[in-house]
Each structure stands twice: as structure tokens, then as C-alpha cells.
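Trainee: Build me a model:
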Amino acid sequence: MNESVLVTAEELRQSLAGDRPPLVLDCRVFRGGGEPCDRRYLPGSLSLDLERDMSATPGQGGRHPLPSRENFTATLQARGVTPECSVVVYDDNGGQLAAARAWWMIACWAGHPDVRVLDGGVAAWEAAEGELVATAGEIEGWSHWSPSFNDDALVAVDELDEKGGQLIDARALARFRGIEEPLDPVAGHIPGAISRPCVENLEPSGRFKSARQLADELPRSEVLTAYCGSGVTACHDILAYAVAGLPLPRLYAGSWSDWIRDPSRPIATGE
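Mentor: Okay, the predicted model is just below:
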């Protein structure tokens, strides 16, 4: 596996006990709103919330539009993120919700040089006998980092025809085919897209497949753009390309929830 984007639970345990421990960010998504009263954290980890920290207000740009550069810079500074300190992000869904989104935003968009995803998330940490604690860590001090954002990693909806290349849809196959749509008011997919459900990037254990297996499975094209329902699990597909050591697709951040805001845009169903 590409060590620059994934870290094992044992590797993380060792680095947390070292002289320069990484900054650890908890990116778990809890359905139904709010957090469970028995939520437990990796020691010292800080919360990075999908709705509050990694998204702007739903509407223009879909259900989870990216925050402004200024707002995300403030979010990173408030957690003490600097380029000199490595960052580890984790969730409890194999990176799907929403550690891969955090990895993409901090590494690919904001340009941090050392961001990794805990492979297997909380389950892998527990399996390695890692400790969980009842409270999140405390921020030790604000940083003054001003990221140089890379908007070339993004494709806007009006650029898809010219710059999007081959579209990859990270949603479940039933949603891609238009058989069901639990989150958005219209079912189907963007015409010309191919399906690569993000869950197929993982082993049954919730850890990523090997780099070789991913390289064999992932769609190839000279230009690729990943999307999903709202720009979250699409980042998991992009992360899979990084694990495989392949060139990264761009992200259509608004994704399906943005595409269907204009009723004149075409919709495909089936394969």
C-alpha cells in the first residue's frame, strides 16, 4: 500500500508514542443528527465535522458544497494544523464517512504534504488493542498556516464537458442505475458516467484492498473526474487511486445533488 496516504493502527500507535506525534482528526459521521452520548475517541484526537467544518450551507453546489477557502483555512488554523506536523484522519466506515473527504480537502485541495487515513478506522484501532477515551483532545494552539489551494483538483459543473473526461460515480450501484435514491429527489446518474461504488475499494474487514488489486480494478482514462451524491464518497474513490499509485481523478464536489438542481440537465438510468 502507498504509505503516504494510509497508516495502519500499529503504525499510528507507534507514532503517537514518538517524539513528534501526528495531529489526529476524528471525521466520523453520525446519522440522525447529533453525536451518541457514549462516543469515544482515539487519544488526543480532535473533531473535524462533515457538516460544520467540511461543508458550506446546502443549496447552491449541492448537499455538501465545499466551504470557502477562508472558512476552511480558519478551521485548519483552529486545530493547529501546520505543514510541519503530519495529520491522520479517521472514521468508522473504512474512510467513506468522512475521512477520505478530510484527506482530500487537506492534502489535495489545501496542499498539506503529509496527510494519511487510518486504514480500517476505529475497528482496526480496537483490533490492534488501541485505547479509546471518553473525551476529545484539547487544541494546544492556533496555527498561522495559509494554504495554497489547488483548484485544479476540482471540476465545476459547467466545466464537466470540457475538463471532466470520464466520470466515475462512487455511489451504490442501485443509485447509479436509478433503482433507488434515498437522499436526493431524482434518481439516476450523469450520462456517460461509469459506476465504481466506493465500497468496492475495501476488503470485508473495512481496510483498503492492495495497491495491485486496486490498480487492476479502477477505471482508467486519460482524464477522470469522480462524483457521488454530494462530494463525500467520491473522495474515497480518489483516495483509492492514491493507494494504487495512479494519477488522481479530479472531484466534482457538487456531484449528483448539484447536477439535478437544473432540470434541463440530462439524466441516465440503467447501466
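Trainee: From now on I want contacts and neighbour counts done on CA atoms only, so please keep to that.
Mentor: Fine.
Trainee: can you count the residues close to the nearest residue to Ser205 once chain neighbours are set aside?
Mentor: In space, and not counting its chain neighbours, Ser205 is closest to Gly120: 7.1 Å by CA to CA, 6 or more residues apart in numbering. Gly120: 26 surrounding residues under other CA atoms under 10 Å.
Trainee: swap in the one 5 residues further on?
Mentor: The tally of other residues near Trp125 (other CA under 10 Å) stands at 22.
Trainee: I'd assumed Ala99 was in contact with the residue nearest to Ser205.
Mentor: No: in this structure Gly120 lies outside contact range of Ala99 using CA atoms under 8 Å: 10.8 Å.
Trainee: next up, for comparison:
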Amino acid sequence: MEQYFSPVITVEDLLSLQGQEDVVIIDASNDKDAYQNYKKAHLKNALFLDIETQLAGAHEDASKGGRHPLPEVSAFVKTLGGLGIAPDTHVVIYDHAKGANAASRCWWMLKAVGHVKVQVLSGGFERAQREGYPLSEELVEPVVTNYGYRGDWLLPRVDLDVVDKASRDNSYTIIDVREEKRYNGEFEPIDFVAGHIPRAINIPFFVNFDEEGLFKERDVLHQFYKQVFEGHDAEKIIVHCGSGVTACNTILSVYHAGLPVPNLYVGSWSEWSRNDKPIAKEI
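Mentor: The predicted structure follows:
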């Protein structure tokens, strides 16, 4: 991979970037009524990015790619150009989930087309609001550009067939970042079946945050994930969640920790659970 560029930015550091023309701020919130909330109040000069139509491809059938499959690279590159983002633009992304949700997915996708200067706002919108970052109702019109990338996704990922093999192969490590009760199979609020992929271990994504909802310091994350990954083949570590979104938060945190980027299983539980695959439970 290219040189390390911190995937996390604080509100204080973002405030210092105000007025710089090469900075684009993205609101990638995907909570209920996200766009309506964006129009009511967003960080000044922020542009809106929709996870359903811009950070995901067609997903009428979740058994093929999950609830949020990746879009075609060409479509995503077109989206970037429409937001006025060029390969050397400094992109800062936030959401209303402290950066744990679609902001991290957007970070993954930008890194996967080779973008270097991209960061997720630690603490998200709520933290920025609390620390006095200027808010606005104004809808900014970006200056359209041509991003120009023509390759494939650059970050490692795996499909259903690889995960099926991994579920029966002790040389693989499968990490499920959903909350413990979903992993255990106690309940499933979104997909049709509760439980987890056989052999998967549960490391909920919220271990990446401190008590204030901020990303933990790099050295803390390094010590944690170094211990988790010790003795495991980095190329055979697979991270998944419900639909390939929150898993990106853990991948971001592993990258932030200075460790090799693990594979993303984009289809995640939403795809696995719809394909008559074995299901494990801890209840």
C-alpha cells in the first residue's frame, strides 16, 4: 500500500482546515431521514453522499452480494467527480454514528481506488456540533471534476465462496463485528436468520472507540489488534458485519493501528444467511 495517512481526524484539526480549497467534507449519514436531516443542519460546506445509491450497487436481491454490495468502480469514480473530488483532494467524511457506519465504508471505498488523503471525523456530527464546528443549512454546489481512476478495487476482499471455504478451514480467521447478541443468535433485527458464520469470532466494532465515542489512539489499537492477529495469516483474515458497512470501521481501525489491511466480506451476514449456509449460535 501507499504511505500511511491517518484515517482519523479530530474536530480540532478539521477546524484548522476551514477555508482550504482542496478540502471536501462529506456527510455520509445513513440514519432514518438522513438527507432531510442533512438539509436542516450539516457541517458548513459539507456535501451529502447516499449509501443506498452512491456507496452501494443494485441490491434488490440480498442473496447476491448482500444488502449493500459495492457499486461498479466506474460508477463510484463518477460519483467522486460529481462531488468535485480529484485524486489529490483532502476528503473528510462524517456520519451520525461517530464515524462507525457509512463514513467508514466511504473511507474504505476511497482507499480502494487509491485515494491517499481521506479521513473519518472522530466522534462524527455530534462531536463536531458539541465542539462548536460551524453548521449550515446551505446546499453547496460542487465544481464537477474528472477523477480519472480506471482500475479495480485495490483493497483486499473476498466473496461468498471464499468465506464458505474459510468457515471450514482452520487456517482462516473470520471476524464478525456485529454486537454480541446478534452474533450469539439471540435476535436479528434486520436479516431473516439469527446467528453467525461457523468458526467466526466476535469482536464488536465498538471496541475501536473510547468512552467518549472517539477512535482510540493508534498505539492502543495496535496493541489490541496485534494480540488478536498474532499467529494468524494476515492474508486469511476476513472481516464482516451485517451488510459490509460497519465492518469497514474495523478495517479502518486495523489500518490506523499500522497492521496489514484484512479482507472485507462485502456480502456479510445479509448474504450468508440467505444462501442456505450453515449457521452457528451461542445460545
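Trainee: Tell me which residue of structure 2 lines up with the residue nearest to Ser205 of structure 1.
Mentor: Aligned by TM-score structural alignment, Gly120 of structure 1 pairs with Gly123 of structure 2.
Trainee: What lines up with Ser230 of structure 1 in structure 2?
Mentor: Looks like Ser230 of structure 1 aligns to Ser243 there (TM-score structural alignment).
Trainee: Please apply the same query to Ala170 of structure 1.
Mentor: Ala170 of structure 1 maps onto Val177 in structure 2, by TM-score structural alignment.
Trainee: cool, and Ala153 of structure 1?
Mentor: Residue pairing (TM-score structural alignment): Ala153 of structure 1 is matched to Pro156 of structure 2.
Trainee: Going by residue numbers, what spans are helices in structure 1?
Mentor: Along structure 1, counting by DSSP state H, helices occupy 9-16, 69-78, 99-103, 121-127, 173-177, 211-217, 234-244, 255-259.
Trainee: Tell me which of those sits most buried.
Mentor: helix 99-103 (a mean of 29; mean count of other CA atoms under 10 Å).
Trainee: OK, contacts around the equivalent of Arg212 of structure 1 over in structure 2?
Mentor: Under the alignment by TM-score structural alignment, Arg212 of structure 1 pairs with Asp219 in structure 2. Contacts here follow CA atoms under 8 Å, 6 or more residues apart in numbering; on that basis Asp219 of structure 2 touches Ala257.
Trainee: can you check Arg63 of structure 1 too?
Mentor: 57, 230, 254, 257-258.
Trainee: Tell me the residue in structure 2 aligned with it.
Mentor: Alignment note (TM-score structural alignment): Arg63 of structure 1 maps to Arg67 of structure 2.
Trainee: What ranges does the stretch 51-200 of structure 2 have for its strands?
Mentor: For the stretch 51-200 of structure 2, applying DSSP state E, counting those that start in this stretch gives strands covering 90-94, 118-121, 135-136, 157-158, 173-176.
Trainee: could the ones you listed go into TSV alongside distance to Leu259 of structure 2 and mean neighbour count?
Mentor: As requested, the strands of the stretch 51-200 of structure 2 are exported to TSV (distance: least, CA to CA, whole Å; neighbours: other CA atoms under 10 Å):
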stretch	distance to Leu259 of structure 2	mean neighbour count
strand 90-94	22	25
strand 118-121	17	27
strand 135-136	35	16
strand 157-158	16	16
strand 173-176	15	24
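Trainee: Reformat those as CSV; add distance to Pro71 of structure 2.
Mentor: CSV is the format used below for these (distance: least, CA to CA, whole Å):
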stretch, distance to Pro71 of structure 2
strand 90-94, 19
strand 118-121, 19
strand 135-136, 30
strand 157-158, 14
strand 173-176, 23
